[in-house]
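J.: Need a 3D model of the sequence below.
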Amino acid sequence: MMLLYIESKAFPFKTFVLQCKATDTIARIRAQMLHVLYELGRGDHQFRLRFKGQYLRDAYTVEDYKIFENCIIKMVPMAKRMKSFMDIQSNLGFNLDMGSGYSVDVKYALEKEVGKLKWREHMLVDFKGMMYAHFLAALLSFLTVYWYAGIWLLVFFIYSSTQCPSYSHIIGFVGASGFWHKRYMIIYGIFSLVIFGVSLGLAINILFQILTHGCADWEFTGGCSHQVVYSFVFFAMHFIFVFISNILSWMLLHNFRFNTGDILEKYLVLTRDIEKVIASAKSGKIKEQRNAAFELASLATTGDDSKFRIVTEGGLEVLISLGLSPDEATQEYAAEAIAELLTVPAIQDQFVEMGGVSTLTTLLHSNDQRIVQEAATALSYIVSDSEDNKPHIVSDRGMDDIAHAAKNGSVATQRIIAGVFLELAFNADIRAQMSHMNTPAIALIELCKSKDNETQRLALQTLELIAIECADVIFFQDNMLDILLGLATSTLDEGIYLLAGKILLYYAENTDTCSQLLAKENLKDSLSQFAKTSDPILQKVVAKIVLSTVEEPSLAIRAKEMSLQDILVYIRDNAADRDAWNMADEGIQIFATDDFFRLQPHPGSSSDSMGSLSSITKRPIMASSSSLTA
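T.: Purely as a prediction, here's the structure:
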């Protein structure tokens, strides 16, 4: 067992403490909180649980989310954007019937669980009251003919009264004995059965004595003395009492098998009929629509069978509609459900045919970062699994919508969007389209500014593909050079250095852009940092950049003034392979003379063998589709 702490802005002065196991589902944790809220009179309070910025889905376990002992979980109200409701009322005139909170099934399950727990509490109170009767029976048994029966009855009373657990339907079992409540009831049940048998046997034996004596003329002597008659009455009443207490103990033991959430859990993870959820989503009541969207998102996580059930019952169409709801909470849950459904390629095709892509691209403009991230995730599944569906993403200003998310999204969203751009660039037709548009290049440059290395890598790979298609769109970006050269100081990732170097090579091989490159004061420092690597390809790229700066005499003078030959010296002294050493050595010879006209690289030389668009620049590092959703 472990303890978890639940905090919520809706209850600023309370911290809830829950007990759970690592194998418990999030639905069971939510069920415990529903019980707590029920006692506070807030049984209709709809909420989600969030841990480390990630919303927790009902079907997953505590262990799945790596939640450990004493972790703090945030309880986030599902109706957390009241401003949107005011806007609806004032501007749109929508039906503001907020609905009745949780579904009837959930409410019924909650009330049924509360009833079971309250019955347990009341019955344990009555059961403890019976302990006093055991004590009285132990005292009275000393007055019988079998006085020694009082000894075992007294021992039974001491054990029963001291080990009996206490329970409250609000806080659960109390005290050390509460940990062994099941074991206690089993031991009590066995002992009480033994005592029941003994008392029954003694009562029958005394009854035979009385019948043998006959008690003629009601003379209470000998075998029909007052003590004998009293003993029969006592043991007869005692075995009936023990029998009743024994039945009660087994009833309590059966009740102890029930735990909070046993009934609620199955409704919270939606093993019930999906038609009810779809009908609730179509009701037009904002609160019920929000709850239905959340339930669909939770159901989609339970497996592919559930995903196909949602689609079969018309859930895709409903979710597309809910994604455009004026309530941002409903939008978020709908986007989350769509993203989960689109992990199945067969569902992606149907979703695209229904025009769902426009809903996702619209959600990229949301002010809520969670909505944007879920929409971007859904788009990433589409572009990574189907070439046929990619054109639908960029049609109808889709590229502009994706670029907007790249600029305004969170770090996690930017990484996903960078992956979407790369997958789109793998398509020849879309890549040609991107190479003649300014918007994608601007967005990719924005992504290159990210502090996340994976985002930078994906964006640079896309820019390289675009540069291969048409380098002019890269050249037209004013701050592109500053960003590429600045990577030397912002990261130590050699993979990013290589991508940046290959794009810089396009600048170096063009006379006009080479002059821009040589105008950068940090060029030498950046190239020097790139050259300090064990990657032979990166060393050759850097050497080629330096060699390209001396192919024009007017530019060669500037290159020599910047002492770019020092970079070649370093590469030659620390070459990772023979080709890198040869290129660096040839460049050093060129820098050693002032006659740049005479010593330009000639066709057939080792430096020219690299080619202006050599294999090292035409071979972008491909990203797996899994990187889109990392």
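J.: CA only for contacts and neighbour counts going forward, please
T.: Fine.
J.: what packs against the helix ranked longest in the chain?
T.: In the chain, assigned by DSSP state H, the helix with the most residues is helix 104-141. Judged by 3 or more CA pairs under 8 Å, 6 or more residues apart in numbering; DSSP states H and E, helix 104-141 is in contact with helix 26-39, helix 149-163, strand 166-168, helix 226-256, helix 264-268.
J.: Now it: buried residues?
T.: 106-107, 109-111, 113-114, 116-118, 120-121, 123-124, 127-128, 130-131, 134-135, 137-141 (16 or more other CA atoms under 10 Å).
J.: how far does that helix sit from the chain's center?
T.: 40 Å (CA atoms, centre = their mean, to the nearest Å).
J.: Now do it and helix 226-256, the angle between them.
T.: 160 degrees (axes from the mean of the first three to the mean of the last three CA atoms, to 10 degrees).
J.: For stretch 206-222, give me every contacting residue.
T.: 223-226, 228-229, 231-232 (CA atoms under 8 Å, 6 or more residues apart in numbering).
J.: Could you also give me the structure for this next sequence, so I can compare it with the first?
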Amino acid sequence: MIIYVKNKAFPHKTFVTTAQPGDSVARVRAQLLHTLYELGKDDHTFRLRHKGQILRDAFTFDDYQIADNSILTMVPVGKSQEVLMEIRSVASSDFNFDGYNHGQPADVKHALEAEVHTFDRREHMVADFKALLYVHFLFTFLSMLTVHWYSVFWLFILWAVGAWFVPTYSRIGGFVGNTSHLKIHFCIGVLIASVLCFVPSMYFCVSGWIFVATEDCSNWTYRGYCSHTKIFSAAFFTVHLLLLILTFVMGAFLLRNFKIEVGDFIERFLVQEREIEQVMMMAKSGKVKEKRAAAYDLAAMATSSDDNKFRIVAEGGLEVLTKLALSRDEVTQEHAVEALAEILTIPSIQDTFVESGGVQTLSAVLYSPSPRVMQEAAVALYSIVSDSDENKQAVIRDHGLDDLAHAASEGTIFCQRTIASIYLELVFNSDIRRQIAMSNTPALTLVQLCKSNDPDTVRFALQSLEVLAIESSELICAQEDLIGLLLDLPFRSLDEKLYLLAGKILLYFAENKETCEQLLTYPRVQESLTLFAKSQDPILQKVVIKIIFCALDFPDLKQKLKRMGMSEVLEYVRDHGRDRETWDMADQCLQALNSDNDLSGLSALSTLEKLSKMDQKADSSFSSQSSLGEGRPGSSEGSSDSSDFKKKKGKKGKK
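T.: Here you go, the predicted model:
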């Protein structure tokens, strides 16, 4: 696949490179180092970034889900202010960072020079081999002057095939030509052809010299069968043997050289891990630049394996990273928080981190002006709340809910999705759910998240609101903006799972007269319920019917329902119901809507009992009861969709 790389240090140039999905980020960085070498900028140090995420050298393009024709960004590694300007994408297009670079590490630079030397040698070897083919062409014609003139046929084939398939290569331009992709096959073919030609040439050479030594040519006198042709043939095939040996050796060297790809030497130095003790020392007492490099190395180590995570913790890494997470240098802060997010994926480490007060640090980091830092802090907090009920209290302690609300309003889409996931994990805990229900801030935050254009964020927020409604329906009904968001959902999304969640929450509004009036005053309520009713989900169709049933409990709203055309919604469900229960419910609700009977006299009874007294048929009454008893908010159906999230972790995608 083709990858485009841009860098504001080179405002008028876009780098183009190729990669395979399984290639590591270090491999592409190595290719870019070769390009910079040709520009005389090989000391330009950089990292790669994609969609706001710094790419780790040890990870592959598949890990980051980078597709063909993606655009990456070179992030120069220089003094903090210049780097931050690049990270925030506010640097002027003609700003040059080269003056602030400190050059490549010595091992990377030596590996780069070794690769350049290898490719220079390849260019010379290909040119020498082409010259050798001209010699083979000459020997092809000379073979017709020997006694074994018929050898011209296989010698000509050897030369013709070699001349046709020999690749063309230059260090700057690489391989070119229609046969360049067959370079390995070409080398193998050269080796096999050389061996095949070597056998007859060896036979002709040995037999020729034996004849010269034992026959009439023993005294170098030309009489009888001895002739100049005989001696020429023996000498010719002797020289040709040497030529074939040279061809075989050059083919073997070319085969070995062709197997070396760009980055083979550099990659291992880019992804190699430094000693944790050395990195920890730099992180504790180094200068700003050294701490930045140490934070990056710790993040890379933590990402590579679980063993490294435990080694970092054993060396006191949690305390060090917690301090670096509060650094004024945003680059250091970003890498430190990312390292913490990776380390905290281990449940046993989370307890130690929580006990040391690290959660308060992550909550403070949620106020960082860097979206990336805020996002990584949210991911770390999610790891804590998703794996342990005991640690959830630590997240909401000391105004933690307010911190989450800030991140939900200021964070990126991914950050908002993570915050919504955190809320969903929190509300599943009954004690925390009661605490959340006592404050209006979490509900306002969840309503705000419902406005997101990300369907996952909306789903998690709606699931959280549904669970909160079980604890306190008054809290949900107090969110006046929520009615419009729920009814607008079918106009913003095609996800029927979101429709079902929205319908279940709307039921709470429909059961209260004041909020039911607000629901019916919404301009497009009839259109929204119609779109809900057109769903392929019978549960959602039943929810729509139950919303209308609830409104029928209030006599003064009955005529309003008729004027709004709710009978058309019921008729549609009755005609297109997904099962018999849905048909029965729609039919009975339609009868109740069109009936002149006043249900208010049955105020002491439930909606189901009122309908039972109005209906003369016991079996229809039973059908209505069985159907209306399902899908209610808080029932098994209402919570089953929410429980699906417990199986889905909102972990990072860096991968």
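J.: Mind putting the helices and strands packed on helix 104-141 of the first structure into CSV with distance to Asp64 of the first structure and mean neighbour count?
T.: Listed next are these as CSV, based on distance: least, CA to CA, whole Å; neighbours: other CA atoms under 10 Å:
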stretch, distance to Asp64 of the first structure, mean neighbour count
helix 26-39, 10, 21
helix 149-163, 37, 17
strand 166-168, 31, 18
helix 226-256, 27, 18
helix 264-268, 17, 22
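J.: Map Val174 of the first structure onto the second structure.
T.: Aligned counterpart of Val174 of the first structure in the second structure: Val176 (TM-score structural alignment).
J.: surely its match meets Phe165?
T.: No: shown here, Val176 of the second structure and Phe165 do not form a contact pair, counting by CA atoms under 8 Å, at 11.6 Å.
J.: distance of Ala403 of the first structure from Val420 of the first structure?
T.: Distance, Ala403 of the first structure to Val420 of the first structure, using CA to CA, to the nearest Å: 11 Å.
J.: Of those two, which one has the most company?
T.: Val420 (29 against 24; other CA atoms under 10 Å).
J.: Pull the contacting residues for the more buried one.
T.: 379-380, 383-384, 628.
J.: Then Ala281 of the first structure?
T.: 288-290, 292-293, 318, 322.
J.: Distance check, it against Gly315 of the first structure.
T.: From Ala281 of the first structure to Gly315 of the first structure the distance is 9 Å (CA to CA).
J.: Same check on Ala559 of the first structure?
T.: For Ala559 of the first structure relative to Gly315 of the first structure (CA to CA), the value is 64 Å.
J.: With Lys307 of the first structure instead?
T.: If you go by CA to CA, the gap between Lys307 of the first structure and Gly315 of the first structure works out to 9 Å.
J.: circling back: look up the closest residue to the match of Val174 of the first structure, ignoring the ones flanking it.
T.: Closest residue in space to Val176 of the second structure, ignoring its immediate chain neighbours: Thr168 at 5.6 Å, by CA to CA, 6 or more residues apart in numbering.
J.: where's the one you found relative to Arg256 of the second structure, distance?
T.: Distance from Thr168 of the second structure to Arg256 of the second structure, by CA to CA: 16 Å.
J.: Quick check, Tyr508 of the second structure in contact with Cys477.
T.: Yes: between Tyr508 of the second structure and Cys477 a contact is recorded at 7.0 Å, counting by CA under 8 Å.
J.: circling back to that earlier point, which of the contacts of Val420 of the first structure also appear as contacts in the second structure?
T.: Contacts conserved in the second structure for the contacts of Val420 of the first structure, using both residues aligned by TM-score structural alignment, their matches' CA atoms under 8 Å: 379-380, 383-384.
J.: Quick check: the two most widely separated of those residues?
T.: Within those, two members stand farthest from each other by CA to CA: Leu379 and Ser384, at 8.6 Å.
J.: Before I go, just wanted to say thanks for your time.
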